[in-house]
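Peer 1: what follows is a protein structure lacking sequence information:
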C-alpha cells in the first residue's frame, strides 16, 4: 500500500467519529479534560507599604491574584478597590473579617500587619477556614508561633511564612551547589543584616507592636541565611547586645545584636543584626574546597552572587511575584518547596530568636533545641 493511500485512509478513519456525531470530548481528546491551573485568590490584611509592594508584584503572578482587602482605614480600602477592582463584598475591617468564612471568593489571607498582631489574626483567619500566609516574623516568640501552627492544623488550612528569599534564584543555586559538594565541608558562615532605621515613631520601634527590634525585622534574615546556606540546624548560641541610643531604641527594642551560632558538625556562624548601620546585607559561606557569597543577599534585588568559580548573578525576578506563584503551588497543588516556608519552619526561627535574646541578656551560651 502506498504511503499516500495509508495517509488518506488514516485521515478518513479519524473523521468517522465526527460524521457520526461524536466529538473529541467523547474520547477524552479535548484539552478541556486537562485540569486548568487554579488561581490562589488572596485577601491582603494590612495595607501598608509592604502590602503595596506585594500587590503590585502580584499583577505579574500567574497563579495568585489579589481579590480582597482587610484594613482599619476606610480610605485605604476605597483606594485599593479602585486600583485592583475589588468588590465591596470582599472588603473587611479588623472587627468583622471573621465573616470571611462565608466568602467563597477568597482562598487565603496574607497577614502583613505589625508583628504582635500576627498571632491573634492568624488564629481568626484559620477559624474562618482560610489558608494563612503570614509575613515574617510569624509571631513575637516561639510559643505564639506554635499556637498558630496548631490552630491551622486543627482547621485543616495551610500556614506559610513570607520568606521570599527561599524562592530566589541565586540563593537556590548556591544551595544546590553546596548540596553537590562544590564547597567541600562547610566550616564557616557570616550573615550581616542591617540598615539605618528612620522615623522614630514608626511601629517597628514600639515594643508592644514589634515584639523586639532589629532582630525581629532584619536579623531574622541572617538566621534564615545561616540555616539554609549551611544546611544544618544550630544547637547553641552566644550573643551580645549594644545600644547607643536608648531614647530611640527603648527598653524591649534591640538596636544591635551580634550573635554566634554553633552546629553539631563544628560549623560556626557569626552574624550581626542592626538598626543603626547601613551597607550590611551580605552572606558568606566558606568550605574546604571553596566559597559562596551573596551581596546584596536579601534586598529586593537584584541579588548579586559569586563563588570561587566566578560570578553567578542570575537574572532578577521580582521576589514577591515568584513567592506568591510558588506559594499558590504549595497551597493548591501540594508542591514541596526546595526550602520549607511552612509554619513549623517559622517556629524554628522563633526558637532561635528566643535563644538569642536570652543569650544576650544572660551573657552565657544558650542551648537550642529545634526538635
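Peer 2: Happy to help now that I have it. Note that the structure is predicted; figures quoted are calculated from it, not measured.
Peer 1: switch to C-alpha atoms for all contacts and neighbour counts from now on
Peer 2: OK.
Peer 1: now residue 262: how far from residue 294?
Peer 2: Distance of residue 262 to residue 294, computed by Cα to Cα, to the nearest Å: 21 Å.
Peer 1: next one: residue 227
Peer 2: Distance from residue 227 to residue 294, by Cα to Cα: 15 Å.
Peer 1: show me where the stretch 201-350 of the chain has strands.
Peer 2: According to DSSP state E, counting those that start in this stretch, the stretch 201-350 of the chain carries its strands in the segments 234-242, 256-263, 268-274, 276-287, 291-294, 305-307, 310-311.
Peer 1: below is structure B, check it against A:
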C-alpha cells in the first residue's frame, strides 16, 4: 500500500536541488521566536496506532516537553508492542470501548487522535467529556457541522482542541509568512497549491467513503486549502471547482479522484489548486505579489522543505516536523503560547467549511459563496 505519508516521505527524500544563484539569509535572531521554554511535560496518549502514530511516537522521543504516557487501540497486539517499546504501564492502555476511563487517570493530559477521519468526531467528544485536551489529526472531521460540534464540546469541557497542522511550525513556512506580512512581496495577487500522488491499495480506508468522508480532497487536498489561507493571509469567500474521475471502480461515488478548485479572497487575490490521487510528485506552493514571489517544492512533505523567493534560496534548517509540532503544542496547552499560525479547532473548522463548499461547487457547477 502506498499511502499519502509514504509518498510525502519519498518525494522529499528524492527532491533535487533547484538551481538558484543567491542564498537567502534570514534576519538575525529570529529563530528565538519559536524556542519552546522549559517547563512541565505534556503527557500524551496516542489513539490509533497506525503508521502515522508510529512516526509521531518516534519524533516525540526527541521532545523535551511532550511524552507518550498512554495508548488507545482496538488491536491488543499493537498495545503490547507499544508497551514494550515505550515503557507504557498497563494501567495507561485502553481500547475503543473503555477509553472513557482516562477521566480518572492523572498520567494523561491529552489524547492525540490519529484514526480514520469519520472517527475523529465521536472520539473527540468522548475525550473532551473525560476532561482531557484533544489533539486531532486533519481533517478534523468529515464536514463543518461535525467540526463545529467538536469545537463546542471542547469549549464546554474547558479543554483545548488542537489540529495536527505540522506545517504551521515549519521554519521555511513561517519565514515565507513573515516575509509576506513584512510586505516583501507587495500586494498578494495569486497562490497556487498542488497536492497529489497515485494511491495504491484500493481496499484501504482512505478510499472508503464511510471512513474517509471523501477521497483525495480530505486526505491531501486539505494541504492546498490550508496553505492558501496562511500564505495569502486571508479567508476565501468563494470557490469554483471541477471533478475528474478516470477510474470509477477504484474511486466510487463520494470518493474523489481529482478535483481542481479556485478560491477568491476579499483583497481580490485568487488561488488555483489541485488535489489528486492520480498523479504523483505534486507538492508545490507558489505565492506571488506585485513586488515578488515565494515558491516551495516540496512544500508540505516530511522534509527537508525546499524554498526560495525572488531574492534567493531559503532552505532553512530541517527539524523533524512532528517533534516541533508536539513541543509547540505542549507550550500552547501548558503555557498558553499563541502560535504564529493558529492550530486550534476553529482553524480546522474553517478548512471543513471550505471543503463543504468545494464539494457543493463540484455538484452544482457554479460559484459557491463560503459562509463561516
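Peer 2: The structure has been received and is ready for your questions. No experiment lies behind these values; they were computed from the predicted model shown.
Peer 1: now the TM-score, please.
Peer 2: Here the TM-score for the pair of chains, by TM-score structural alignment, normalised by the length of the first structure, is 0.90; 336 aligned residues with a Cα RMSD of 0.8 Å.
Peer 1: state which helix of the second structure is the longest.
Peer 2: Of all the elements of type helix in the second structure, the one with the most residues (DSSP state H) is helix 345-364.
Peer 1: buried residues in that helix, which are they?
Peer 2: Under the neighbour-count criterion of 16 or more other Cα atoms under 10 Å, helix 345-364 of the second structure has 345-362 buried.
Peer 1: how far off centre is that helix?
Peer 2: Offset of helix 345-364 of the second structure from its chain centre (Cα atoms, centre = their mean, to the nearest Å): 15 Å.
Peer 1: go on, stretch 191-204 of the first structure?
Peer 2: For stretch 191-204 of the first structure, the distance to the chain centre is 20 Å (Cα atoms, centre = their mean).
Peer 1: again with stretch 126-141 of the first structure
Peer 2: The chain centroid and the centroid of stretch 126-141 of the first structure are separated by 12 Å under Cα atoms, centre = their mean.
Peer 1: okay, that stretch sits on what stretch of the second structure?
Peer 2: Per TM-score structural alignment, the counterpart of stretch 126-141 of the first structure in the second structure is residues 128-143.
Peer 1: still on that earlier bit, now the longest helix of the second structure on the first structure. Mean distance?
Peer 2: Comparison of helix 345-364 of the second structure with the first structure after fitting gives an average deviation of 0.3 Å (mean Cα distance after the TM-score superposition for the first structure).
Peer 1: equivalent range in the first structure for the helix or strand that that helix is followed by?
Peer 2: As assigned by DSSP states H and E, the chain's next helix or strand after helix 345-364 of the second structure is strand 368-369. The alignment of strand 368-369 of the second structure onto the first structure (TM-score structural alignment) covers residues 366-367.
Peer 1: what's the average distance of that stretch to the second structure?
Peer 2: Counting by mean Cα distance after the TM-score superposition for the first structure, stretch 366-367 of the first structure comes out at 0.1 Å.
Peer 1: figure out which of the strands of the stretch 201-350 of the first structure is closest to residue 79 of the first structure.
Peer 2: strand 276-287 (33.6 Å; Cα to Cα).
Peer 1: show me the contacts for residue 339 of the second structure.
Peer 2: For residue 339 of the second structure, the contacting residues are 328, 332, by Cα atoms under 8 Å, 6 or more residues apart in numbering.
Peer 1: tell me the counterpart of it in the first structure.
Peer 2: In the first structure, the residue paired with residue 339 of the second structure according to TM-score structural alignment is residue 337.
Peer 1: now swap in residue 181 of the second structure and tell me
Peer 2: By TM-score structural alignment, residue 181 of the second structure lines up with residue 179.
Peer 1: count of residues packed around its match?
Peer 2: By the criterion of other Cα atoms under 10 Å, residue 179 of the first structure has 14 neighbours.
Peer 1: name all residues that make contact with the closest residue in space to residue 204 of the first structure that isn't next to it in sequence.
Peer 2: Using Cα to Cα, 6 or more residues apart in numbering and skipping the chain neighbours, the partner closest in space to residue 204 of the first structure is residue 210 (5.2 Å). Listed by Cα under 8 Å, 6+ apart, the contact set of residue 210 of the first structure reads 114, 115, 116, 140, 203, 204, 216.
Peer 1: farthest pair in the residues you listed?
Peer 2: Taking Cα to Cα as the measure, the contacts of residue 210 of the first structure span a maximum distance of 13.8 Å, between 140 and 203.
Peer 1: more crowded one of those two?
Peer 2: Neighbours per residue, other Cα under 10 Å: of residue 140 of the first structure and residue 203, the larger number sits with residue 140, 24 against 14.
Peer 1: which ChimeraX command selects the buried ones in the contacts of residue 210 of the first structure?
Peer 2: In ChimeraX, this line selects whichever of the contacts of residue 210 of the first structure come out buried by 16+ other Cα under 10 Å:
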select :114,115,116,140,204,216
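Peer 1: any chance of the contacts of residue 210 of the first structure in TSV, with distance to residue 164 of the first structure too?
Peer 2: Shown next, in TSV, are those (distance: Cα to Cα, whole Å):
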residue	distance to residue 164 of the first structure
114	18
115	17
116	21
140	19
203	22
204	20
216	16
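Peer 1: next, see which of the contacts of residue 210 of the first structure are matched by contacts in the second structure.
Peer 2: With both residues aligned by TM-score structural alignment, their matches' Cα atoms under 8 Å, the contacts of the contacts of residue 210 of the first structure that the second structure also has are 114, 115, 116, 140, 203, 204, 216.
Peer 1: return the member of the contacts of residue 210 of the first structure nearest to residue 272 of the first structure.
Peer 2: Using Cα to Cα, residue 216 is the member of the contacts of residue 210 of the first structure that lies nearest residue 272 of the first structure, at 12.4 Å.
Peer 1: can you give me the distance of that closest one to residue 320 of the first structure?
Peer 2: In terms of Cα to Cα, residue 216 of the first structure sits 20 Å off from residue 320 of the first structure.
Peer 1: likewise for residue 178 of the first structure?
Peer 2: From residue 178 of the first structure across to residue 320 of the first structure, the span is 25 Å (Cα to Cα).
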